[in-house]
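Student: Just the structure for this:
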Amino acid sequence: MQTLLLLGSLNMALVVILGAFGAHALKRKLTPELLKIYETGVLYHLVHGLGLLLIGVLAGGAVSSGLAVTAGWLLQIGIVLFCGSLYVLALTGVKRLGAITPLGGLGFITGWVVLFAAALQG
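Tutor: Here you go, the predicted model:
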């Protein structure tokens, strides 16, 4: 639980830094298409960082903590694979990295489904 709160907090700080970096340093360096890809990574990073914070709180008692912790780790994996691959793709233009992105999306989806199961168990 504490680990998820720490990860969520760290991800939220990181997403602010990466968002500001994109808005200020990359705006003139990336094509509009690559900037849009980068911004998509930031958006998903933000949403799932908040999700980690929520799961960390829920794992403290409102849901099955074992499943909630698993859900949190799946979101973290999604952040690394989905958002990370979009960041690297936007910064390098290496399109092969796009093959990793769906794996991160699968991590997000699986994490939310596992959290649903945790809520069912109470």
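
Student: contacts, neighbours, all on C-alpha from now
Tutor: Noted.

Student: remind me, longest helix of this structure?
Tutor: helix 32-58 (DSSP state H).

Student: Here is the second sequence; please produce its structure so I can put it next to the first one:
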Amino acid sequence: MSYKYFAYGAIGAALAVALGAFGAHGLKDTLTEDMLEVYETGVRYHMYHALALMLLALLSDRIGDAKLIRVAARLLIAGIILFSGSLYALALSDVKVLGAITPLGGVAFLAGWGCVAAAALRARNKV
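Tutor: This next block holds a predicted model:
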């Protein structure tokens, strides 16, 4: 479990760097200031959760409940896709309805973090 999700996190972090650079250099003259801020928010949450995925993979053996950890990792990945992906699409297309997808990604992030907390509390009770 840890190798696969660590790799997913590393790939996600690399993608966040590439998308961030693209935004900073390729879009600064194309997007409005507001849309550039939307794009940057997507990059920031993308990187946070890619790094969190890597940390989760490293700690997965210590936290315990492998099923909850896998669910948490999958929810963080879904959150990156839905939250950050919808912000990227919104900024690049200016199709406002895409903003309706963003909260689904936020819910996935929250559920993922809830699974991490539950796994940690279960592990604590087993010690």
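
Student: Tell me how the two chains score on TM-score.
Tutor: Their TM-score after superposition, calculated using TM-score structural alignment, normalised by the length of structure 1, is reported as 0.97; 122 aligned residues with a C-alpha RMSD of 0.8 Å.

Student: Report all helices and strands that the longest helix of structure 1 contacts.
Tutor: Judged by 3 or more C-alpha pairs under 8 Å, 6 or more residues apart in numbering; DSSP states H and E, helix 32-58 of structure 1 is in contact with helix 2-21, helix 65-78, helix 84-92.

Student: The longest one versus helix 84-92: what angle between them?
Tutor: Calculated by axes from the mean of the first three to the mean of the last three C-alpha atoms, to 10 degrees, helix 2-21 of structure 1 forms an angle of 20 degrees with helix 84-92.

Student: residues of helix 2-21 of structure 1 that come out buried?
Tutor: Under the neighbour-count criterion of 16 or more other C-alpha atoms under 10 Å, helix 2-21 of structure 1 has 4-5, 7-9, 11-12, 14-15, 18-19 buried.

Student: mean distance, the longest helix of structure 1 to its aligned residues in structure 2?
Tutor: Once superposed with structure 2, the aligned residues differ from helix 32-58 of structure 1 by a mean of 0.5 Å; criterion: mean C-alpha distance after the TM-score superposition for structure 1.

Student: In structure 2, what range does that helix match?
Tutor: Taken onto structure 2 by TM-score structural alignment, helix 32-58 of structure 1 occupies residues 33-59 there.
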